[in-house]
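[1] only geometry, no sequence info:
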């Protein structure tokens, strides 16, 4: 009897661990463009499964020679399953702190009399995108992430790849 109880407990524990492994809530990913502006490394965490709400934060860079600035993107994403257990749409809203005055810098640099501000603005960055999770817990995303700030609207896209855990 004790042996049967031991086997049942062992099997129950294995099922619990197995179920937790399938429910990956965290992800580390590298992003080119997107919320980090030029590039960033990010961490995201699923806060709720139903509805799926995700928090993300990262460190990135923005700028051109001779100056590059640190960026700190943060945001929330609403994840929408599109019929498969691997494919999703995301709609999100966030902000990116940077010391750079985010504009069409390449264009502004050549205009007469343009001087970048040395302030520390926060840029509003909504995002709309597609993400795919592989069976090996790798992920990739493509996003439309426009920057909205005192200069107006800057259309920006991002692509990223990472690992869920």
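    Here it is on my side, so go on. If you're wondering where the values come from, they're calculated on a predicted model, not measured in any experiment.

[2] For the rest of this, base every contact and every neighbour count on C-alpha atoms.
    OK.

[3] tell me, what residue is most central in the chain?
    residue 56 (5.3 Å; C-alpha atoms, centre = their mean).

[4] what helix or strand is it on?
    strand 52-64 (DSSP states H and E).

[5] Could you check how far residue 19 is from residue 31?
    As judged by C-alpha to C-alpha, to the nearest Å, residue 19 and residue 31 stand 29 Å apart.

[6] that older thread, quick check, the residue nearest to the centre of the chain in contact with residue 42.
    Yes: counting by C-alpha atoms under 8 Å, residue 56 does reach residue 42; the two are 6.8 Å apart.

[7] On the three-state scheme, residue 13 is what?
    Three-state assignment for residue 13 (DSSP: H, G, I helix; E, B strand; the rest coil): helix.

[8] Compute the number of surrounding residues for it.
    12 (other C-alpha atoms under 10 Å).

[9] That one and residue 120: what is the separation?
    Residue 13 sits at a distance of 51 Å from residue 120 (criterion: C-alpha to C-alpha).

[10] Leaving out chain neighbours, which residue sits closest to the residue nearest to the centre of the chain?
    residue 44 (4.1 Å; C-alpha to C-alpha, 6 or more residues apart in numbering).

[11] Below is structure B, check it against A:
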């Protein structure tokens, strides 16, 4: 009886382990979007391919003595049934640090700001890993501006 119980227990555990999924994780480069030109990490919050997830990134640019660093943070939700093609909707905040030359005396000024962003787009994310593609509309806004038709495109890897 103990042997049968042990065998059945091992069988049930092996089925459970075979069906266990890990949360989908991706890394990608985004041109446009809330990070302007940024490298990002994205992960589902549940052990599945779709559903709710988060992103964090870092990006920026520099032109002569002026530059900016962007840190986009956000939540997103993937909707799809075939395990590969998804509609993505999300939003978040981007932290911005701007460095600028204020005068000819090499006096440098730095200030920080934030802006909100939304995301509505398409995501190609193969179930078993591989090439990731994203494209969508990313409205950005804060108290002083609203840009409704800003966009972004991303290329990366799902693992």
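    Structure received. Source: prediction; values computed, not measured.

[12] TM-score for these two?
    TM-score of the superposed chains, computed with TM-score structural alignment, normalised by the length of the second structure, equals 0.74; 144 aligned residues with a C-alpha RMSD of 2.7 Å.

[13] related to what we said a few turns ago, quick one: residues contacting the residue nearest to the centre of the first structure.
    Going by C-alpha atoms under 8 Å, 6 or more residues apart in numbering, residue 56 of the first structure touches 42-45, 73-77.

[14] that's a strand at residue 136 of the first structure, yeah?
    No: counting by three-state DSSP, residue 136 of the first structure falls outside a strand, being coil.

[15] In the second structure, what residue corresponds to it?
    When the second structure is aligned by TM-score structural alignment, the residue opposite residue 136 of the first structure is residue 128.

[16] same deal with residue 162 of the first structure?
    Aligned partner of residue 162 of the first structure by TM-score structural alignment: residue 157.

[17] from memory that match sits against residue 24, does it?
    No: using C-alpha under 8 Å, residue 157 of the second structure is not in contact with residue 24; the gap is 10.8 Å.

[18] Comparing those two, which residue is more hemmed in?
    Neighbours were counted for residue 157 of the second structure and for residue 24 using other C-alpha under 10 Å; residue 24 has more, 22 against 17.

[19] Going by secondary structure, residue 140 of the first structure is in what exactly?
    Going by DSSP H and E, residue 140 of the first structure is in strand 138-144.

[20] follow-up on the earlier one: so how much does the helix or strand harbouring the match of residue 162 of the first structure differ from the first structure once superposed?
    Applying DSSP H and E as the criterion places residue 157 of the second structure in strand 151-158. Compared with the first structure after the fit, strand 151-158 of the second structure shows a mean deviation of 2.1 Å (mean C-alpha distance after the TM-score superposition for the first structure).

[21] Quick check: which helices or strands does that strand pack against?
    Here strand 151-158 of the second structure touches strand 25-32, strand 130-137, going by 3 or more C-alpha pairs under 8 Å, 6 or more residues apart in numbering; DSSP states H and E.

[22] okay if I get the ones you listed as TSV plus mean neighbour count?
    Formatted as TSV, these follow (neighbours: other C-alpha atoms under 10 Å):
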stretch	mean neighbour count
strand 25-32	20
strand 130-137	19
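
[23] Output these in JSON lines; the columns should cover distance to residue 123 of the second structure.
    Shown next, in JSON lines, are these (distance: least, C-alpha to C-alpha, whole Å):
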{"stretch": "strand 25-32", "distance to residue 123 of the second structure": "11"}
{"stretch": "strand 130-137", "distance to residue 123 of the second structure": "4"}
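
[24] Residues in contact with the host helix or strand of residue 94 of the second structure: which ones?
    Taking DSSP H and E as the criterion, residue 94 of the second structure maps to strand 85-101. By C-alpha under 8 Å, 6+ apart, the list of residues contacting strand 85-101 of the second structure from outside reads 34-35, 50, 65-80, 107-126.

[25] same check, this time on stretch 149-160 of the first structure
    29-35, 37, 102-104, 122-124, 140-148.
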